[in-house]
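>>> My questions concern the predicted model and sequence given below.
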Amino acid sequence: MKNAINKTIKLLLLPLIVLMSFTACQDEVTDVTDPDQQETLVANSPLATSVERTTLRDGSADNIIDSGNCISVNLPVTVNVNGLEITIDSEEDLEVIEAIFDEFDDDEDILEIVFPIVIILNDYTEVTINNQEELEQFVDECSGENEDDDDIECIDFQYPITISVFDSNFDVIDTITINSDEELYHFIDELDGSVLASINFPVTMINADGTTTVVNNNDELLAAIEAADDTCDEDDDNDYNDDDNIDISADDLGFLLTECTWTVDKLEVNDQDLEDQYEGYVFTFFENGTVKAEINGNFDEGTWELIQTDAGIKLNLQMNNLTDFNNELWQLHEIDDEYGEVKIDFRQGEDRLRFEKHDCDVNPAVCPEDVVDAILAECYWRAGFNGDDNLAEYEFYFNENDDLVVQHSVNDQEIVGFWNTSTTDSGATVMNFDVDQPLGDINGEWTVIECSDERVKMVMGDLYL
């Protein structure tokens, strides 16, 4: 306002015709208080560079087609997928490609693009591509799968925003409304030394987790962008929708693993399919970081750990004897939950491990040995064996000193034997029976998987008691 007053005083001293002439040539200039130069958006400044990186076009969404993080294919496009010709009209149609690829695990997935196509670079330039060789030239300019690249994907602007543009005298010459990343990118890219601009605050930024941050000046905006960089999984790999349900914390994934028991649906190591070797194995993950793999009453034990990284969740799995599973860097790739079937897919390079939910109703870790002992000692028990009622007439008395007395409720026949419980290194409670005929079928080592005042359930291989 001080500058405006000084100008007015000077103008009053000029002849009227000069005043009129001066007013005419300044008709399109808005006279405002000089802006704070610290709030200007200067070409090539750290803030301008960060804003430009945030508004670069992300090309990773269609990597399943072009394998290039810095380019995207202009839709519609026609492709041949494992011999089937389909037309992709929208990003949602990419799920069709994924479904075809995922239909079989033991086939070779092949995608061929029907040229010519138009690709869009990360600076929004459009280029016509006539063959695969031309496409590869642009793909080679991109960073590889999940490698660091220029674009910042973990924070976005909430549009619209407005920008005031000043000349070298700090007079406003334009106010521009920005409605998209492309518009903001081009504005920043075209800034030069003779043009100064200022973002009109406050501005709302959208974080990768959906929360918002309101910034009130340039410093806060730069700090918000720098703080968000590399804080999320940018999903820069060549699968589509491969992160189904992996927006999950390590704690929640750990709860899922320990809540259920799991079988091996897929194991591929060093280009060898190994899942058939582990058919029938049931894996149990315990909260104390141990894991047990069991088949037909035989056990292998090991350790497991989930590690939260900037690139996602990694599983460190180490088995004592089943060393095909051992890897410190199994990367969570996908959680597939369809029609009640849950599969958790881990990858490490070309190696692959996929667990399938076996039983989510039980977990041996919930029945400590002392709890089982106390429950069994309270009263006598009747038993069911593999769903049959052939033991229904027997009453089981679990006495102290590991004495077991089984009495027939009709003919008073009494059968004696022994019982005891123990705890494995993995935390599971094991029940051992040694009883005379005709109950010899229950002899052996059973793992307790459920316990309450009304029911104790245990398994031994495919048998349950």
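Right, received. Where do you want to start?
>>> make it CA atoms for all contacts and neighbour counts henceforth
OK.
>>> Which secondary structure elements does the host helix or strand of residue 188 sit against?
Per DSSP states H and E, residue 188 falls inside helix 181-189. In terms of contacts (3 or more C-alpha pairs under 8 Å, 6 or more residues apart in numbering; DSSP states H and E), helix 181-189 is packed against helix 46-55.
>>> Just the residues contacting the helix it packs on, thanks.
Outside of helix 46-55, the residues within contact range by C-alpha atoms under 8 Å, 6 or more residues apart in numbering are 41-42, 150-153, 155-156, 181-182, 184-185, 188-189, 218, 221-222, 225-226.
>>> And here is the other one:
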Amino acid sequence: MRVFELMKEVLDVEKLKTITFEKKNTMLILNKNISKLLIFSFLIFVSCQGEIEEQKTNNQVSIAKDSPFTSYLQRVVMVKTADDNIIDKSSYCTVKFPYTVTVNDVTIAINSADDYAKVVSNINANTTDDDIVKIIFPVTMIYYNYEEELIQNELQFNALLDYWESLPDLLAKINCLNISYPIVLNVYNSSNQSANSVVIANDEAFYNFINNLSSGKLFAINYPISLKDNNNHTKIINNNSQFDDAIEDAIEHCSSNLNTSLNFLETIISGSWKVAYYYDESDKTFLYKDYQLVFKNDFTVKAVKSSTVLNGTWETKVENGVREFKIHFDSDNPLHELDEGWKLFEFNNSQIRFRGNTSDSGTQTEYFYLIKI
């Protein structure tokens, strides 16, 4: 099955088309000048330095592929895989319409997301039946990254579920946030100093654009854009900072993004952690990635690197519905820079993500990610 290679290779997709100027012999000089103007304007908009990082010019912010904001954007536009969990029991794939299931010996045609309610109604209709949902095979599964695979029988389907179960906890799609399309992205390629614009028509096109973005390219969203939440309320977004805040709000308040079965305190004191990502004005992960962190229930923390052992403390509290977290090492300790008033962004059994302060200009946010060893 191709699904077993899903996490090891990037899906080959048709490159997104970009908007370019037609070059005709009679317009050659004019178009060269227009191209130069585009590049010059974008160079004002994007400042390319030795290290690619988020930068602000003309009320817009350029974004690199390895930016935390980019990863959250991609999770917003992933396939909606959680809606049919009552049928396929996985948040990393969904069954492609149309297909048929049986519930308590009743056959139900699933032609759209509205038909999930029929399955729920059947399950709730009687308390004495088995409520087992059986898929009529073959069906096509769509994965969170838009890849599709034909599943011929229940044996293949069970192997698929076992595959997802065997993987480390993945941070799934961010629900309750929908982009109103089309939107325009301004793209700058630092390798050849070219600039162009891309029209994005839907979630799949946006996901594939980010997936295929090379390390030498930066992109910027042409604001304003419109977002809709799960209540279908429209919100006008004027910059990356507002978009980032909308994503944070969706993670914290959308019920389908919350895992209420997890307890933060139990999670953080369970096992050992390492710094997966640390950003403060620039990516500084390399300074801390070799430390093994153990958080103890007496609110002490031990950091081990080879033969070096460093001791510190940690604390946490919930303030106005937001969990705050602070880690403390002595000022002469190489881990002292981690001392911040962090806010919990999201977590699962194997990943914990914190956000720090955002600069007054709205261009930079501090990030602190932990991953279980």
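Great, that's in hand. Fair warning: this is a prediction, and the values are worked out from it, not measured in the lab.
>>> so where is the helix holding residue 188 of structure 1 in structure 2?
Using TM-score structural alignment, helix 181-189 of structure 1 lines up with residues 203-211 of structure 2.
>>> picking up where we left off before, would you mark the buried spots in the helix holding residue 188 of structure 1?
Neighbour-count burial for helix 181-189 of structure 1 flags 181-182, 184-185, 188 (criterion: 16 or more other C-alpha atoms under 10 Å).
>>> how big is the offset of the very next helix or strand once past it relative to structure 2?
Reading on from helix 181-189 of structure 1 to the C-terminus, the next helix or strand found by DSSP H and E is strand 196-199. After superposition onto structure 2, the mean distance of strand 196-199 of structure 1 to its aligned counterpart is 1.6 Å, using mean C-alpha distance after the TM-score superposition for structure 1.
>>> what residues does strand 196-199 of structure 1 touch?
Strand 196-199 of structure 1 has contacts (C-alpha under 8 Å, 6+ apart) with 39-42, 161-168, 170.
>>> and the longest strand along structure 2, what does it pack onto?
For structure 2, the longest strand by residue count, based on DSSP state E, is strand 308-319. Packing partners of strand 308-319 of structure 2 (3+ C-alpha pairs under 8 Å, 6+ apart): strand 300-305, strand 322-328.
>>> So residue 344 of structure 1: helix, strand or coil?
Secondary structure for residue 344 of structure 1, judged by DSSP: H, G, I helix; E, B strand; the rest coil, is strand.
>>> give the contact list for it.
Contacts of residue 344 of structure 1 by C-alpha under 8 Å, 6+ apart are 332-336, 354-356.
>>> try residue 299 of structure 1
For residue 299 of structure 1, the contacting residues are 292-293, by C-alpha under 8 Å, 6+ apart.
>>> next one: the one 4 residues further on
By C-alpha under 8 Å, 6+ apart, the contact list for residue 303 of structure 1 reads 289-291, 317-319.
>>> just the buried members of those residues?
For the contacts of residue 303 of structure 1, a burial check counting by 16+ other C-alpha under 10 Å picks out 289-291, 317-319.
>>> quick revisit: please convert the contacts of residue 303 of structure 1 to TSV, extending it with distance to residue 69 of structure 1 and secondary structure.
Putting these into TSV (distance: C-alpha to C-alpha, whole Å; DSSP: H, G, I helix; E, B strand; the rest coil) gives the following:
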residue	distance to residue 69 of structure 1	secondary structure
289	37	coil
290	39	strand
291	38	strand
317	31	strand
318	34	strand
319	36	strand
